[in-house]
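# Predicted structure and sequence below. I'll ask about it afterward.
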Amino acid sequence: MNQKFAKESHVVMNELVLPNDTNPLHNLMGGRLLHWMDIAGAISAQKHCDAVVVTASVDNVSFKHPVKLGAVVTIEAQVTRAFNTSVEVRLTVWAQNMPGGTKVISNQAFYTFVAIDEHSNTMKVPRLLPETDEEKELFTSAVQRREMRLVLAGKLAVTDASELKNILNPLRNETKP
């Protein structure tokens, strides 16, 4: 199986927040932002997998700052880990007010995509080779995030989540009298 560097999946997507994208308070609608994030994440995953991908999960997306009408939204996406048939993609969203240029991170999330072939069967994906310290940290911690997703989806018992046990056991010992 081939392998790719994380940077090969890097995607930057820009969108202008127009009136049709906003709610009555002139803030970007959350659903519109999730749609844009899904597109950017899928492009990143497809660049890594060299295949069509489908969205398998979206981790917690919290809205830190409202994005106003007229703002420029920049979405950055990059694969953080490749598993057997799926990849995890980290997305970071910035909002830049125009005019003025103040730029803030408004959202961050991890999306999971599964690669499929022309018959909609899952297919193996290339291994990911992290290079930078940040890429290596995200690569390593992806196993914990994956286990948490599988536990929350009911696909993995907490007792079988070895990486989560490593995190939770020290916490349990601290709370015992």
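Looks like it came in fine. Residues are numbered from 1 along each chain as shown.
# Please make it C-alpha for all contacts and neighbour counts, starting now.
OK.
# burial count for Ser44?
Per other Cα atoms under 10 Å, the neighbour tally for Ser44 reads 30.
# State the helix or strand in which it lies.
For Ser44, the element it lies in under DSSP states H and E is helix 30-49.
# got the buried residues for that helix?
Using 16 or more other Cα atoms under 10 Å as the test for burial, helix 30-49 gives 30, 33, 36-49.
# want to compare, so here's the second one:
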Amino acid sequence: MKTSNAAIGVTHPHLADFGKFLDEINAESPRGAALVAGAMLDSLMHKIVSAYLIEGEATEKLLTGFNAPLATSDARAAIAQTMGLISDKEWKEARRIAKVRNIFAHGVHVTFTDQKVSDLCRQLGMQAKPNGNMEWSARAAFTSAAMALILNLNNRPAYVAKRRASYGEWPL
């Protein structure tokens, strides 16, 4: 009997979204895989930054809506890195994944075998390394790197929330 990755949410509730992500990315076309990974990372960066900033209208205005300064995945990842909420390695990997996602999002006939995409995938530091008779493929590199990064960041909002910013008293 085959069980879905989403079933992991029953035994490990904190991994429910990750299980659903695995099901989705594995069922997708190459373009879909890049877009799903990008969307999941964007969602996580939003949650991570939101978990740190003071709750309220000003935070939402920064993170969502037309022309919001932190509305893009790249801006959210950059602010998360500068606030120490994600590591430099995680930030760089998120940027590489976002570049691949953007190529797929803005191109008509894009594949993982395109030189630009393949070159970016070779640069992914969190990809599973081929072993034995396994051959390297850009899609496998991309998918494994995206899964590794997303799994790394999956619980980060909960940890970040423990250090949420708060109002302080400042000397006059």
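Thanks, I have it. The model shown is predicted, which means the values in this text are computed figures rather than measured ones.
# What does the superposition give as a TM-score?
The TM-score (TM-score structural alignment, normalised by the length of the second structure) is 0.27; 76 aligned residues with a Cα RMSD of 5.1 Å.
# just to revisit the earlier point, helices or strands next to the helix holding Ser44 of the first structure in the packing?
Contacts defined by 3 or more Cα pairs under 8 Å, 6 or more residues apart in numbering; DSSP states H and E place helix 30-49 of the first structure against strand 11-16, strand 52-58, strand 72-82, strand 86-96, strand 103-116.
# So which elements touch the shortest one?
When contacts are defined as 3+ Cα pairs under 8 Å, 6+ apart, strand 11-16 of the first structure sits against helix 30-49, strand 72-82.
# And for the third one?
On a contact count with 3+ Cα pairs under 8 Å, 6+ apart, strand 72-82 of the first structure meets strand 11-16, helix 30-49, strand 86-96, strand 127-129, helix 133-152.
# let's see 10 Å
Helices and strands touching strand 72-82 of the first structure, by 3 or more Cα pairs under 10 Å, 6 or more residues apart in numbering; DSSP states H and E, are strand 3-5, strand 11-16, helix 30-49, strand 86-96, strand 103-116, strand 127-129, helix 133-152.
# Can I get the ones you listed in a markdown table including distance to Glu76 of the first structure?
Shown next, in a markdown table, are these (distance: least, Cα to Cα, whole Å):
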| stretch | distance to Glu76 of the first structure |
| --- | --- |
| strand 3-5 | 16 |
| strand 11-16 | 5 |
| helix 30-49 | 7 |
| strand 86-96 | 5 |
| strand 103-116 | 10 |
| strand 127-129 | 18 |
| helix 133-152 | 14 |
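# Please identify the most buried of those.
strand 86-96 (a mean of 24; mean count of other Cα atoms under 10 Å).
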